[in-house]
Structure formats: C-alpha cells, structure tokens
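**Student:** Coordinates for the following, if possible.
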Amino acid sequence: MKDLFSQRYGHQKKKMLSPQEMPDGLRNRLWNIIKFIMEKCKKSGNVGVIIAKIWDAFFKKDLDEIKECSLDRALENKIKPLFFSLKWYEVYNFIEFLIQEIKSIHLFTSAGITWLHEILISNINKIFEEEGVPYKIIDDYVTPFISEVEIEEIEKALKIDDKYEPVKKHLSGAIELYSKRPNPDYPNSIKEAISAVESLVMIITNGKSNKLSDLVEKLNIHKALKEAIKKLYGWASDEGGIRHGEKPTPSQIGQEDACFALAICSSIINYVISKYNLNSNKK
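**Tutor:** Okay, here's the model as predicted:
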C-alpha cells in the first residue's frame, strides 16, 4: 500500500512498532487474514481438521466443546475470543502454528496452482510491512527483521540443492532459535549457523574435513578474499568463545551478533556452493 496524504506531506510519520507491541489494529488485520485463509480451506474440505488441531494442539482444549459447532461458529465463537486474548508473543506462536499446519497437509487454492501456505506468508509479511512490525516470516518462522539483502542471502541458502540437506537443517535450526519468543537463544543460533557451514564443507570434501579454511584454499579466488572469508567465519566460530562457551557469557551475545552470524554464514554457503560448482564444472 502506498503512503497516504498525511505521510507523503509529513503530517504523520510511519511508525515502527517495538518488538513487543501488539496494537488492536495489527491484531485485527492478522485475524482478518487468518479468517480469509480459513474460508479458502473450506473449499478443500480440510478446514475442520485445521480447526480441530488448533483447538487441541495449540489451545489444548477439550474437543467435545467444538464437536457440535458448525465450522463458522467454532471459528467465530470459540477460536476468535481466545486469539484476541493471547499475549503478543503467543499471537506469533499462533501464526507459526497455522503456517506449519497448513503446509503439512499440502493445501492448494481452488485454482490448484498457488499454495495457501505461500498466500498466508505473503499476506502476513505484507501486513507486517504496512503496520511497521519489526518481524518477517522466514522459513515459516516469525523472525526479527533483518535487512532485505540479508534476507535474500538466507532464503537463497535455504533453497540450495537437496544434496545439502544437513546444511539446510542446521540453518533452519539457527533461524528457529533466533526467532524464539519471548526468549530467543542467540548463542545456540550462532552455533547452528556455524554448523551449517561445517556441514557444507563435510559434504563437499566427502567427509575429509569440516574446516572452511581447507576448502577456501582450493577455490580459485584472490588471496585477500580467501583471508576475508576465513576471518569473517573465524569471528563467528572462535571470537569470544561463541563456539566453545568461553568468554563472553551468553547474556552478552545479542540479536545483532546472531543476525550477523546468520547473514554471514548464509552468504558463505551461497558463495562456496557457487564457486565450488563453477570450479567442478571446469574440471
């Protein structure tokens, strides 16, 4: 949505919410898209399954309470009041739960082309942007906002070939730990990001090494660039004892550190795969 008159002419500045803010307008818009997706699910015949899972697995309520309800009544009279009573971080829990449930049953729209899972994510990300929410859905998780360039690198690394599945698994783990609310685990997020790089090296070297430095030496790149990659990776894996639990204490490792590690490790993964494949094709 384009800026309105008051924003274009400086009468009203676009506000960025704090990470813990959940104003009524944002909650209303999130509920509207949830309801929209549920309406789409009706056409597939799977909405009853999703509502039952929300009631049982998310809210942990007695299924007998909604057994005799119509789908519309269960959604409006049962789930909606509970959604509007959730704490700010529980709203994001709900969104992640719904995204993953819809993805798990492989629902399509009536056109049979676009995944409802993707429609839900794209609409929520649009709402986040318009409402000034400092989060974005990445890899099905509500993730603290990262720059668009960094997001592109992370998403690209998550879409690498299936032969690098262990790499993607560690990277997803890093995102999950980084995104945990209300208590993110930044130190272990960094460790998972590091493990993603080491898994890549193990795969490319056929298990002979997990050291990035061994692989970088084999790449046909300038010596200064080799050293830069080693130093950047060294910051994440050794500097301050992030890897080994030495100094500093975990409480001193913040969001900025974990965000940097995620972005750097993703960039290294993408770069090494690109260079390795290029060099392999020349042989």
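**Student:** switch to C-alpha atoms for all contacts and neighbour counts from now on
**Tutor:** Will do.
**Student:** ok so A111 is a helix residue?
**Tutor:** No. Going by DSSP: H, G, I helix; E, B strand; the rest coil, the assignment for A111 is coil, not a helix.
**Student:** I have a second one here; can you model it like the first so I can compare?
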Amino acid sequence: MTSSPQPPFSARAGGQHRQIEAAFPGTARSGLLHLLFDLVERRYVQDWTIIARELHRIGRLPLITYDSSSATSLKQARNDTEVALKSLDWQKMYDFCERLYNHLPEDIGFEDNYGNYTVEVSRKDAQSYIAAELQRLFLEEGLAYEFTDGAVRRRGRKHTVGVTVKSQVVLGDPQLLSARKHFDKALQFFRHPAKPDYENAVKEAVCAVEAAAKTLFPGAKASTLGDVIKWLGSTTDVSVPKAICQTLNGVYALRNGGDGVAHGGATGGKATVEVTEYILAVCASQIIYLVDLANAMEVDVPF
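**Tutor:** The predicted structure is shown next:
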C-alpha cells in the first residue's frame, strides 16, 4: 500500500501556491541521490551497478560493464550514477523514478544451511518504502507531480484532489458510466507528467457534467448541457438557484468558446493549468450537486 506523507514544514511554511512543472531541479536530483544511498545501504536495491546501468539505459548513455564483486567497479558505478543524475533530461528523471519503484527492488533475506530461504523484507515492502520516500521528495521540492501506484502523475491542489475523489464516489453508480468515463479522461489529460493536455481536460470535465445531467434529469429531454440548464431554470420539479444555473452556464460556455477546447474558439480564454484545475474542481462539485439534487426530487430518478 502506498503511503501518503504530509507536506514537510518547509513546504507548508513556504506555501504551495506555485508548483514546479516541466523540470526536475538540482535540489530534487540531490535528494534523489540521498535516497539511492539509503536504498543501497538497506539492500532494497542490490548495488550501485544496477542503478547506474538503469540510468544509462534510460538516458541512452554508453553501455558500461560493471563487476559487482569489485570495490573499484562499485565505486565507478556510484560515480557514474551521480553524473547521470546531473545530466538526465527532466522527463527521463521521472521515468527513472518509476523504474526505481517497479523494477529495481528485490526481496531481502538469507539462506540457511539446509538451502531454505527466509525473506526478511519483501519486495512489496521495499516498494512501499520507495513510494513513500519519492512522494516525500516530490512534496519537499514543491513538484507539480505525485508518485502513486507506481507512476508519476500531476498532483493538483489538495482541494482539487479532495473534491475529484468525492465526485468519483458518486460517479461509481452504473447509471453514470458515461459521465465517469469522461471525467476519468479529464484527469488523465490533466495528470499526464510529460504532455498534459489542458484543452481536452477542460472539454472532458464539462462533458462529464453534461452526461451526468442528461442521465439524472430525463424529464428535461435534453441533448446538451445547455438544454438541461434551461430546464433546471424553468421547471417546477426542482428548485435551483439562478446563480447555480449561471455557474453551470459558465463552464459550458468555456467548453464551447475556450481556445482550442471544443469548437476551435479563439476568444473564450486559454486553458492554462490554473484554469484547468479550477474547471476540474468546479465540475466535480457540480456533479456532486446534481446527484444530490436528483436524489432529493420527489419524482422518480434513474437509481
């Protein structure tokens, strides 16, 4: 199970408003090197030759043959590791973090005189430790990514993460399968570590609201989110404040008019990382609200 350490004091005191993306700073590389020393000392990773070879493979650096039984060769592998960590492209650094977790750890144990092998620390436990330490490093460095389930993903603000998780709970209803697929796509586009697609993230998030609204309110006989909004504003079956309808109209308008979001609009504003994260949080909240609204109606709803 992957641990989720809290942000350290330095990150909390300094604030996490700005996150570092499209980079793996020198301080983060230094922190990763410290972690590698720790893993070798704990024997969670066999030795420096394994680490150096993996870094050279990922970075397409020259192949070097090491001898793990030679102290001189082990020292060279450690030095080569330090050099590679300084020169590797930032995307490749995140690739290495994933490989470090998924492929380098091994069981730790011993074999008795009868040939029986006893595992003291399982590979799974070693992976859990690595995942927690990588996540801690990402938090300490204020990186825009998190390490969960063996992969690097865009992190997002605490509020965004919280409300999207809540929305995924209500989207677990089989009736809302279409909406859930759209919202999952939105998160995938947003969280892609190398090439996040903010325009498609916005489009899919609003499509999730649209799909949920059309399913939850069949009486609207709507083909678009705009139709549902009009129905919500005029029907006597349910009471929706005008301001809420305006908020729904707002995200729908961005989907239709945002730069490159859905219809090639060039005047609706650019889907920046800040705008996209805001839309994700708003759409998640809207889905939760619409589900609660439908469940509170006295008329039959598809549940």
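**Student:** residue contacts, the corresponding residue of structure 1 for K158 of structure 2?
**Tutor:** By TM-score structural alignment, K158 of structure 2 lines up with E148 in structure 1. By C-alpha atoms under 8 Å, 6 or more residues apart in numbering, no residues touch E148 of structure 1.
**Student:** Next one: E148 of structure 1 from N281 of structure 1, what distance?
**Tutor:** Per C-alpha to C-alpha, to the nearest Å, E148 of structure 1 is found 31 Å from N281 of structure 1.
**Student:** from memory Q100 of structure 1 sits against D140, does it?
**Tutor:** Yes. In this structure, Q100 of structure 1 is within contact of D140 by C-alpha atoms under 8 Å, at 6.9 Å.
**Student:** More neighbours: which of the two?
**Tutor:** Using other C-alpha atoms under 10 Å, the more surrounded residue of Q100 of structure 1 and D140 is D140, with 20 against 14.
**Student:** on that earlier part again, distance check, the match of K158 of structure 2 against S195 of structure 1.
**Tutor:** 24 Å.
**Student:** and what of S209 of structure 1?
**Tutor:** For S209 of structure 1, the distance to S195 of structure 1 equals 13 Å [C-alpha to C-alpha].
**Student:** go on, L116 of structure 1?
**Tutor:** 32 Å.
**Student:** repeat for I99 of structure 1
**Tutor:** 26 Å.
**Student:** what does T114 of structure 1 give?
**Tutor:** Per C-alpha to C-alpha, T114 of structure 1 is found 33 Å from S195 of structure 1.
**Student:** For the two, work out which one has more neighbours and name it.
**Tutor:** More neighbours surround S195 than the other of T114 of structure 1 and S195, with 23 against 12 (other C-alpha under 10 Å).
**Student:** Quick check: closest non-adjacent residue to the equivalent of that one over in structure 2.
**Tutor:** Mapped onto structure 2 by TM-score structural alignment, S195 of structure 1 lines up with C207. In space, and not counting its chain neighbours, C207 of structure 2 is closest to H182: 6.2 Å by C-alpha to C-alpha, 6 or more residues apart in numbering.
**Student:** Can you pull up the most central residue in structure 2?
**Tutor:** Residue closest to the average C-alpha location in structure 2 (C-alpha atoms, centre = their mean): R153, at 3.1 Å.
**Student:** which element is that one on?
**Tutor:** strand 151-154 (DSSP states H and E).
**Student:** Tell me how far that strand lies from the chain's centre.
**Tutor:** 4 Å (C-alpha atoms, centre = their mean, to the nearest Å).
**Student:** distance between the very next helix or strand once past that strand and the chain's centre?
**Tutor:** Downstream of strand 151-154 of structure 2, the next assigned helix or strand under DSSP H and E is helix 158-170. The chain centroid and the centroid of helix 158-170 of structure 2 are separated by 13 Å under C-alpha atoms, centre = their mean.
**Student:** what's the answer for stretch 257-274 of structure 2, then?
**Tutor:** That offset, for stretch 257-274 of structure 2, works out to 23 Å (C-alpha atoms, centre = their mean).
**Student:** ok, and what's touching it?
**Tutor:** Y198, E199, N200, V202, K203, A253, L254, R255, N256.
**Student:** Let's see that with 6 Å instead.
**Tutor:** With contacts defined as C-alpha atoms under 6 Å, 6 or more residues apart in numbering, stretch 257-274 of structure 2 is touched by Y198, E199, K203, R255, N256.
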